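Asks: Let me see the structure of the following:
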Amino acid sequence: MSSMGTIVAIITVLGSLFLVTRGSTFQSMKASQTVKLAAIWAAIILGLVLLISFLQH
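Replies: Below you'll find the predicted structure:
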């Protein structure tokens, strides 16, 4: 996947996560819990991007 494709994929995943969490119980969470959950998702996404990049080379 080219770097432009990777960027589009990341933006798509983040947009999907935003749409999923808009109407759920995430809005009632404390700010610290939200930041922790966002950090976990960011680590998962970054790990997957690095894995895909590594497997292609």
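Asks: alpha carbons only for contacts and neighbour counts from here, please
Replies: Will do.
Asks: How many neighbouring residues does residue 7 have?
Replies: 13 (other C-alpha atoms under 10 Å).
Asks: Give me the distance between it and residue 13.
Replies: The gap separating residue 7 from residue 13 is 10 Å, by C-alpha to C-alpha, to the nearest Å.
Asks: Second input sequence below; structure requested for side-by-side comparison:
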Amino acid sequence: MTAIDDLVNEFVREDGFFFGLHHRQLDPVAAERALQALKRTEIGTDHGANYRLADNLFHAMLN
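Replies: Below you'll find the model as predicted:
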């Protein structure tokens, strides 16, 4: 799995960081997992991965 996949997982997992925030719950373990994935994430030449990342981040800002 790539770093982008790991970060996207935090949006869709029931125990993921962003899912928890949406429900006003902060899980420190999920927060650390999301932070580590974010630190490893780079925009690269995989356009599909870049699109998934941008799509998830954009929708997170709108919610």
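Asks: Tell me how they score on TM after superposing.
Replies: Once superposed, the chains reach a TM-score of 0.32 (TM-score structural alignment, normalised by the length of the first structure), with 28 aligned residues with a C-alpha RMSD of 2.6 Å.
Asks: buried sites along stretch 37-51 of the first structure?
Replies: Using 16 or more other C-alpha atoms under 10 Å as the test for burial, stretch 37-51 of the first structure gives 45, 49.
Asks: Just the residues contacting it, thanks.
Replies: Contacting residues not belonging to stretch 37-51 of the first structure are listed as 6, 10 [C-alpha atoms under 8 Å, 6 or more residues apart in numbering].
Asks: wait, residue 8 of the second structure sits on residue 54?
Replies: No. Applying C-alpha atoms under 8 Å, one finds residue 8 of the second structure not in contact with residue 54, separated by 9.7 Å.
Asks: Those two: who's more crowded?
Replies: With neighbours defined as other C-alpha under 10 Å, residue 8 of the second structure and residue 54 compare such that residue 8 has more, 23 against 14.
Asks: who touches the more buried one in this structure?
Replies: Neighbour list for residue 8 of the second structure: 52-53, 56 [criterion: C-alpha under 8 Å, 6+ apart].
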